[in-house]
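K.L.:
quick check, what structure comes out for this input:
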Amino acid sequence: MELERAVMKIGIIGAGQIGGNLTRRLTALGHEVSVANSRGPHTLTELAKETGATPVPVQEAARGAEMVVVTIPLKAIPDLPSGLFAEAADGVAVIDTGNYYPQQRDGRIAAIEDEGLTESRWTEQHLGHPVIKAFNGTYAQDILDRHRPAGTPDRQALPVAGDDAAAKSKVRALIDELGFDTVDAGGLDDSWRQQPDTPVYGLREGVEAVTKALAEASPERTPEFSA
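P.N.:
So this is what the prediction gives:
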């Protein structure tokens, strides 16, 4: 007999491809999802109708949430309201799916370029709350199409980095529920190993290949992903 899954209250900030597809899958799994974007709840009517998620203003997305997914362009992180997690559940886990695309979208971020901060460490500092880096190198469509039951030979693995062991465990459990294996990619200062243009970024493989790809990463930014 399959054990009944615990229903979680999950906030999603950003309703683009990753945010939209996580909303679809998480509601399908029975979780209570609130979703927000920069344009306001009235622009999320169709997604809400499709999924049963609740559209909310950004400042309410984390209210009562046990987990919050922040999936917006890096350049928009500083524009998020302060005190975003003030009304979240105790021990809320925050997932950062973001990537730094200086030439393509975000412009130059000095702390990343000059101080060597990882993208997620920079995000964490702006949010004022620990983050777990996950889904940043995942194709959005794979969230809908490539999930598999545990133990399936072709089950895809996702790297997960972060410093908060309890939050990381919670995030890895959710990813398993979504139908993917995980690999512990270390602390947030190690999360450069899964940033854009690393071997694991966009890799559609299992645990062994993901582990190998993380080990082979270089901390040097390639010219395409530098300002």
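
K.L.:
for the rest of this, base every contact and every neighbour count on C-alpha atoms.
P.N.:
Will do.

K.L.:
got the buried residues for stretch 113-131?
P.N.:
117, 118, 119, 120, 121, 122, 123, 124, 127, 130, 131 (16 or more other CA atoms under 10 Å).

K.L.:
swap that for stretch 170-180, please
P.N.:
In terms of neighbour count (16+ other CA under 10 Å), stretch 170-180 has its buried residues at 170, 171, 172, 175, 176, 177, 178, 179, 180.

K.L.:
now do the residue nearest the centre of the chain against residue 69, distance only.
P.N.:
Computing the C-alpha centroid of the chain and ranking residues by CA atoms, centre = their mean puts residue 97 first, at 3.1 Å. As judged by CA to CA, to the nearest Å, residue 97 and residue 69 stand 7 Å apart.

K.L.:
wait, doesn't residue 56 sit right on residue 39?
P.N.:
No - between residue 56 and residue 39 there is no contact under CA atoms under 8 Å: 10.7 Å.

K.L.:
inside helices: which ones of the buried residues of stretch 170-180?
P.N.:
Within the buried residues of stretch 170-180, residues falling in helices by DSSP state H are 170, 171, 172, 175, 176, 177, 178.

K.L.:
possible to save the residues you listed as a markdown table with distance to residue 218?
P.N.:
Output for these, formatted as a markdown table (distance: CA to CA, whole Å):
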| residue | distance to residue 218 |
| --- | --- |
| 170 | 28 |
| 171 | 25 |
| 172 | 24 |
| 175 | 26 |
| 176 | 28 |
| 177 | 31 |
| 178 | 29 |
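
K.L.:
from these, which is closest to residue 23?
P.N.:
Distance to residue 23, by CA to CA, is smallest for residue 178 among these, at 11.3 Å.

K.L.:
to check against the first, give me the structure of this:
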Amino acid sequence: MTQTIGIIGSGLVGKSVAHLAVAAGYKVVISNSRGPDSLSKLVKELGPLARAGSVEEAIAAGDIVSLAIPLANFKTLPADKFVGKVVIDQTNYYPGMGDFRRTDLDQGKLTSSELIQQHLKDAKVVKGIHNIGWIHMQYNARPKGDAERTTLPIAGDDAVAKEMITRFIEAVGYNVVDAGSLADSWRIEPNTPIYFWPYAPEVPEGLTEQEAKEVYRQRGKPLSPEQARQLISTTKSPSPIGGTLEGLPPIHIALFLELASANTVEG
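P.N.:
I've put the predicted structure just below:
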């Protein structure tokens, strides 16, 4: 039976996950805070395997539920609807963006995925597909056996849920390595070596902004499972904890702002 991926959030990340999922033959139910009617154009673009729904419908339909929302919005998730659900946590902690900040996250007493798991106490949360930019999420996907296939990490506390997420990520175009428990997921969070940069191409100096954008839209160098494990195992606790705009390639910020100003970023 074809599995369904329920996606909460139709912004750049949610759209990329939806495209990957339907390309791999999964059904998709995608939702956002504005309701299904706002997603008609996206659903048409995704094709017959996709439909729009409310957040509750996406949760109910999903064999796997993707959280493609800002971490700051986690309390809006209806925890009682997630009972028994396998969840991909794609959120990231960016304390410098907006007014969302938590002392327990800043002090490393809790990882962002542990925070999600606390809220969704009856779900099975797995951190994954969070450490690669939305642009390269689609561009870097490659079939099994392809020499250019790269590797993404996951972390979680439930072995069955991790296996389910692993199969999904492998199906949409990536190798997978296990980074441990949710408590260990700090090793794959923002401001760590495996976050973002390994999946983006190098942009030479001296290019115009348009030329730089064209280069940046290409895939990055492949990261082997062995290289990914090495990055994870040698990671030191980041200080400060959390991501910053300064920690991202400037051209990535430029592309994001371009899309935002064009009013194409949906949440």
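
K.L.:
ok, back up a step: just the ones of the buried residues of stretch 113-131 of the first structure in helices?
P.N.:
119, 120, 121, 122, 123, 124, 127.

K.L.:
will you turn the residues you listed into TSV that also has distance to residue 151 of the first structure?
P.N.:
Listed next are those as TSV, based on distance: CA to CA, whole Å:
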residue	distance to residue 151 of the first structure
119	32
120	30
121	33
122	35
123	34
124	33
127	36
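
K.L.:
relative to residue 215 of the first structure, which of the buried residues of stretch 113-131 of the first structure is nearest.
P.N.:
Using CA to CA, those come closest to residue 215 of the first structure at residue 118, 16.7 Å.

K.L.:
and that closest one? What does it align with in the second structure?
P.N.:
In the second structure, the residue matched to residue 118 of the first structure (TM-score structural alignment) is residue 111.

K.L.:
and for residue 50 of the first structure?
P.N.:
Match for residue 50 of the first structure (TM-score structural alignment): residue 45.

K.L.:
can you tell me what residue 168 of the first structure aligns to in the second structure?
P.N.:
So, by TM-score structural alignment, residue 168 of the first structure is matched to residue 162.

K.L.:
what secondary structure does that match sit in?
P.N.:
Counting by DSSP: H, G, I helix; E, B strand; the rest coil, the backbone at residue 162 of the second structure sits in helix.

K.L.:
contact partners for it?
P.N.:
Contact analysis of residue 162 of the second structure by CA atoms under 8 Å, 6 or more residues apart in numbering lists 126, 154, 155, 156.

K.L.:
could you identify which of those has the most neighbours?
P.N.:
The member of the contacts of residue 162 of the second structure that has the most neighbours, counting by other CA atoms under 10 Å, is residue 126 with 31 neighbours.

K.L.:
any idea how far that residue is from residue 214 of the second structure?
P.N.:
Residue 126 of the second structure is 33 Å from residue 214 of the second structure, by CA to CA.

K.L.:
picking that back up, mean deviation, the host helix or strand of the match of residue 50 of the first structure versus the first structure?
P.N.:
Assigned by DSSP states H and E, residue 45 of the second structure belongs to helix 40-46. Mean deviation of helix 40-46 of the second structure from its aligned counterpart in the first structure after superposition (mean CA distance after the TM-score superposition for the first structure): 0.8 Å.

K.L.:
now do the same for residue 95 of the first structure: its match in the second structure.
P.N.:
Checking TM-score structural alignment: residue 95 of the first structure goes with residue 88.

K.L.:
quick check: its match touching residue 126?
P.N.:
Yes - counting by CA under 8 Å, residue 126 is a contact partner of residue 88 of the second structure at 5.1 Å.

K.L.:
which residues do these two both contact?
P.N.:
residue 165.

K.L.:
contacting residues for residue 25 of the first structure?
P.N.:
Per CA under 8 Å, 6+ apart, neighbours of residue 25 of the first structure: 143, 144, 178.

K.L.:
report how many residues lie close to the aligned residue in the first structure for residue 60 of the second structure.
P.N.:
In the first structure, the residue matched to residue 60 of the second structure (TM-score structural alignment) is residue 63. Using other CA under 10 Å, residue 63 of the first structure has 20 other residues around it.

K.L.:
same thing with residue 36 of the first structure?
P.N.:
26.

K.L.:
same question for residue 99 of the first structure.
P.N.:
23.

K.L.:
ditto for residue 105 of the second structure
P.N.:
By the criterion of other CA under 10 Å, residue 105 of the second structure has 17 neighbours.

K.L.:
quick one: contacts for it?
P.N.:
111, 112, 241.

K.L.:
ok, and the residues you listed in the first structure?
P.N.:
Compared against the first structure with both residues aligned by TM-score structural alignment, their matches' CA atoms under 8 Å, the contacts of residue 105 of the second structure retain 111, 112.

K.L.:
helices of the first structure, start to end?
P.N.:
17-28, 45-51, 110-113, 119-127, 140-145, 165-178, 207-215.

K.L.:
distance to residue 78 of the first structure added to the ones you listed, as TSV?
P.N.:
TSV is the format used below for the helices of the first structure (distance: least, CA to CA, whole Å):
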stretch	distance to residue 78 of the first structure
helix 17-28	19
helix 45-51	26
helix 110-113	13
helix 119-127	6
helix 140-145	24
helix 165-178	23
helix 207-215	29
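
K.L.:
distance of residue 118 of the second structure relative to residue 111 of the second structure?
P.N.:
For residue 118 of the second structure, the distance to residue 111 of the second structure (CA to CA) stands at 11 Å.

K.L.:
number of nearby residues for the equivalent of residue 138 of the second structure over in the first structure?
P.N.:
With TM-score structural alignment as the criterion, residue 138 of the second structure lines up with residue 144 in the first structure. Neighbours of residue 144 of the first structure under the rule other CA under 10 Å: 14.
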